[in-house]
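Q: would you be able to build a 3D model of this:
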Amino acid sequence: MQTNVRSQMYLTNESMRLLPKLGPKMSENDIKPFTNYKGFLDKSTKYIPSWVKVAVALALGLGTMVGWKRIVVTVGEKIGKTHLTYAQGASAELVAMVTILGADSFGLPVSTTHVLSSGVAGTMSANGSGLQVSTLRNIAIAWVFTLPAAAVLSGLLFWIFNAISR
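A: Got it, this is the predicted structure:
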């Protein structure tokens, strides 16, 4: 029952977001309580518990601490047939920044690593220095398997935690 209530609150909130743009004209007297209720729904449905923020920060920090060198070497030296130049790095970073900002403004999920490595591949291709197909293949395989692997692992952890808590 609780899941359905939360889903209904979220759907109502999203409908309320679109209604002023697509629905009938509303008076100022209608807009004030409408906005107030939408804010209440936002606060009730769009939150992240503190323990989740801490766990994600620790996981990202530990992952970066352990795997930073492999990531840097792969992105900087192994995507193209030559090493990344400063201009290529700056171009890839600027494109990644604009892409991530654009996706964020539309509410679309993106992976910063995927965007940046694609930007690096684009600069290498534009420079004519060539791309290492084996590295691109490995990156693409990792992209394809990330989502199902994360789904299976999270499902498994949920099952384990659910079994332990009974």
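Q: hey, let's count contacts and neighbours off CA atoms from now on
A: Will do.
Q: which residue of this structure lies farthest from its centroid?
A: Asn29 (37.8 Å; Cα atoms, centre = their mean).
Q: and for Ala142, the neighbour number?
A: 12 (other Cα atoms under 10 Å).
Q: wait, is it part of a helix?
A: Yes. Counting by DSSP: H, G, I helix; E, B strand; the rest coil, Ala142 is found in a helix.
Q: any idea how far it is from Val54?
A: Using Cα to Cα, to the nearest Å, Ala142 is found at 26 Å from Val54.
Q: against which helices or strands is the helix or strand where Ala151 lies packed?
A: Using DSSP states H and E, the element containing Ala151 is helix 133-165. Using 3 or more Cα pairs under 8 Å, 6 or more residues apart in numbering; DSSP states H and E, no helix or strand is in contact with helix 133-165.
Q: buried residues in that helix?
A: 136, 139 (16 or more other Cα atoms under 10 Å).
Q: okay, how far is it across stretch 97-112, tip to tip?
A: Calculated as Cα to Cα, the first-to-last residue distance of stretch 97-112 is 9 Å.
Q: do stretch 78-89 as well
A: End to end - Cα to Cα - stretch 78-89 spans 14 Å.
Q: also this sequence, please, to line up against the first:
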Amino acid sequence: MHWLGLVTVVAVALGFSYTNGFHDSANAIATSVSTRALTPRAALLMAAVMNLLGSYIGLRLGGGVASTITKGIIKTPSGDAGLWIVFSLLVGAIVWNVVTWYYGLPSSSSHALIGGMIGAGLAAGITVEWKGVWQKVILPMVTSPLVGFVLAFFLMIGILWAFRKAYPGRVTRGFRISQTISAAAMALGHGIQDAQKTIGVIMMGLIAGGHATSTSGVPNWVLLSSALAISLGTYAGGWRIMRTLGRKIIELDPPRGFAAETVASSVLYFTAFVWNAPVSTTQIITGSIMGVGATKRKTAVRWGVARNILAAWVFTLPCAGACAALVWWITHAIFG
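A: The predicted model follows:
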């Protein structure tokens, strides 16, 4: 039964990584596809490859995000009961990912996972590291999209000033080419951030099952399987969310798409390697898109859509937590 529980947890963790990929694939490529800098399939293939590369880079150059997930949010559970807790938090996160994907809302897979951790932890009566939640989750959740908005706004102002006398058609063609690079950087940042979260949860399951400790290195099979799962999910595509990010917030052009992706990828690298915070790729790129849109005029951003996205952000932690708690209560009632 012990081995069955561990295998189940690993399989569900990889399932979460897959949903993360198709849910968040729009983060890296929505702007490039909407401006026709890349075709949808080419963009998805590029994003999948860069996610795979980012997964390896993120772990080998520090692994701070994975470490935060493993021991910075809740006390690492142990034994068979611990495996049920990890199972419950993953199911809660997957449920919220699927719901928001269905309605085309670019919510955060990262915060769905963390909400699931908190909900399952509270339901099971284990310690929640509230200081870590505040420093590594809540504070970055509030500041990162604001930073993305402000930096993207001023970068776009700089681009408009620098190319104010240039021929518009030539500028558009040049930024379409540049967007290929910025979209690749964005996909790389997504892989650096999000694959580490799945790795952290699998390691939590291995620790609960007695097959690893908090100081153990990450086995190669965990790194490879997590990276492949998120890359396959990315290639599967997230067309509903892609339409929301690429078309419904503002009408993007190549210079604005380039500015949004450049700022968002920079914030992702900073939070992964300097802050070690599991931030939301979705929130950062959305804030950046709003920032470049605000340089047009106030009405260029469809604020009604933005309010719906903001509501999804606010409800992600409690709703994913409630789903995870419900799953834990059900499994606890059935299996004890």
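Q: and the helix holding Ala151 of the first structure, which stretch of the second structure?
A: Mapped onto the second structure using TM-score structural alignment, helix 133-165 of the first structure covers residues 303-335.
Q: mean deviation, that stretch versus the first structure?
A: Stretch 303-335 of the second structure, aligned to the first structure and superposed, deviates on average by 0.9 Å (mean Cα distance after the TM-score superposition for the first structure).
Q: count of neighbours near Ile285 of the second structure?
A: Count around Ile285 of the second structure with other Cα under 10 Å applied: 32.
Q: what's the counterpart of it in the first structure?
A: Using TM-score structural alignment, Ile285 of the second structure sits opposite Leu116 in the first structure.
Q: which residue, other than its chain neighbours, is closest to its match?
A: Setting aside the residues directly before and after it, Leu116 of the first structure is nearest to Ala96 in space (Cα to Cα, 6 or more residues apart in numbering), at 5.3 Å.
Q: repeat for Phe16 of the second structure
A: Nearest to Phe16 of the second structure is Ile94, by Cα to Cα, 6+ apart, at 5.6 Å.
Q: quick one: the helices in the stretch 1-150 of the second structure?
A: 2-34, 40-60, 64-71, 79-102, 109-124, 130-133, 139-162 (DSSP state H, counting those that start in this stretch).
Q: sticking with Asp194 of the second structure, tell me its helix or strand.
A: helix 168-208.
Q: also Thr295 of the second structure?
A: Judged by DSSP H and E, Thr295 of the second structure forms part of no helix or strand.
Q: how far away is it from Gly238 of the second structure?
A: Distance from Thr295 of the second structure to Gly238 of the second structure, by Cα to Cα: 28 Å.
Q: who has more neighbours, those two?
A: Gly238 (25 against 18).
Q: what residues are up against the more buried one?
A: By Cα atoms under 8 Å, 6 or more residues apart in numbering, the contact set of Gly238 of the second structure is 22-26, 101.
Q: so what corresponds to it in the first structure?
A: For Gly238 of the second structure, the residue aligned by TM-score structural alignment is Trp68.
Q: quickly note the distance from that match to Gly76 of the first structure.
A: 12 Å.
Q: repeat for Met9 of the first structure
A: For Met9 of the first structure, the distance to Gly76 of the first structure - Cα to Cα - is 45 Å.
Q: cool, Thr64 of the first structure as well?
A: From Thr64 of the first structure to Gly76 of the first structure the distance is 16 Å (Cα to Cα).
Q: comparing these two, which shows the higher neighbour count?
A: Gly76 (18 against 13).
Q: the more buried one and Ala90 touch, don't they?
A: No. No contact is recorded between Gly76 of the first structure and Ala90 when judged using Cα atoms under 8 Å, the distance being 11.9 Å.
Q: so where is the helix holding Asp194 of the second structure in the first structure?
A: Under TM-score structural alignment, there's no match for helix 168-208 of the second structure.
Q: so the match of Gly238 of the second structure sits in a helix?
A: Yes. The assignment for Trp68 of the first structure (three-state DSSP) places it in a helix.
Q: before we move on, the earlier item: who's in contact with the match of Ile285 of the second structure?
A: By Cα under 8 Å, 6+ apart, the neighbours of Leu116 of the first structure are 92-93, 95-96.
Q: redo that, cut-off 10 Å
A: 75, 89, 92-97, 99-100, 122 (Cα atoms under 10 Å, 6 or more residues apart in numbering).
Q: gap between it and Trp51 of the first structure?
A: Leu116 of the first structure is 29 Å from Trp51 of the first structure, by Cα to Cα.
Q: what about Tyr56 of the second structure, how many neighbours?
A: Counted with other Cα under 10 Å, Tyr56 of the second structure comes out at 21.
Q: correct me, but it touches Gly191?
A: Yes. With contact defined as Cα atoms under 10 Å, Tyr56 of the second structure counts as touching Gly191 (8.2 Å).
Q: and for these two, which residues touch both?
A: Counting by Cα under 10 Å, 6+ apart, the residues touching both Tyr56 of the second structure and Gly191 are 50, 227.
Q: follow-up on the earlier one: and the contacts of Leu116 of the first structure, which of them are in helices?
A: 89, 92-97, 99-100, 122 (DSSP state H).
Q: of the residues you listed, which is the nearest to Leu19 of the first structure?
A: Ile100 (26.9 Å; Cα to Cα).
Q: many thanks, we can stop here.
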